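Engineer: here you go, sequence then predicted model.
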Amino acid sequence: MKTQILRFSPLQSAKVMAVLSFMMLIPPLALFALAALLVRRDAGVVIMVVLLPFLYLVLGFVLTLIGAWVYNLVAARIGGFEFGAVDTGRHDIDVH
């Protein structure tokens, strides 16, 4: 069965992507910060470690919001992403 995604909710998509981006940035940034602090003790490193995740969160939100809006415009004219799907008959999957 072929299915198309005709529309994304721009605001919900942006919120989800911003949080995911923020969460994925924390571990490598913590390792980088630790390494940087061991090499040289500088207030700039601490400022970067605090500000960079929030900048990444804001940029991820804004760019995903714009991307979902543009996708909706394009999908309305030429169709959305198409993918194959099959009903497995399992409706007992807990997503939490």
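Structural biologist: Done, it's in.

Engineer: switch to C-alpha atoms for all contacts and neighbour counts from now on
Structural biologist: Will do.

Engineer: in this structure, which residue is most central in space?
Structural biologist: Centroid-nearest residue in the chain: Met17, 2.4 Å away (criterion: C-alpha atoms, centre = their mean).

Engineer: next up, a second structure to put side by side with the first:
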Amino acid sequence: LYSVGGFLFELSAGTLNSGTALAFLALLGMPLLFALAGCVAGLILAPLYNLLARFGFGLELELDSD
């Protein structure tokens, strides 16, 4: 909230501080960066897990219906 308010105030005053702009862009950019990193990690680790599961290193789950 501080970042958005400070960004809008400095934008309206015409003196955009680089620290405020960086904080505002980090507020928008960090969730996108973490989402991208999670997607890339999933794309790499899922085939690796499937490869290892073929050789018996996977998880086995048995559910009883008692």
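Structural biologist: Noted; the coordinates are in hand. Given the structure is predicted, the values throughout are model-derived calculations rather than measurements.

Engineer: overlay them and tell me the TM-score.
Structural biologist: Aligned and superposed, the two chains score 0.63 in TM-score terms (TM-score structural alignment, normalised by the length of the second structure); 51 aligned residues with a C-alpha RMSD of 1.9 Å.

Engineer: what about the residue nearest to the centre of the first structure, distance to Leu65 of the first structure?
Structural biologist: 9 Å (C-alpha to C-alpha, to the nearest Å).

Engineer: do Val39 of the first structure as well
Structural biologist: 39 Å.

Engineer: these two: which is more packed in?
Structural biologist: Each of Val39 of the first structure and Leu65 has its neighbours counted (other C-alpha atoms under 10 Å); Leu65 has more, 22 against 9.

Engineer: residue contacts, the more buried one?
Structural biologist: If a contact means C-alpha atoms under 8 Å, 6 or more residues apart in numbering, then Leu65 of the first structure has 10-11, 13-14 as its contacts.

Engineer: so which helix or strand takes in the residue nearest to the centre of the first structure?
Structural biologist: Using DSSP states H and E, Met17 of the first structure maps to helix 10-39.

Engineer: list the helices and strands that helix packs on?
Structural biologist: Judged by 3 or more C-alpha pairs under 8 Å, 6 or more residues apart in numbering; DSSP states H and E, the packing partners of helix 10-39 of the first structure are helix 43-78.
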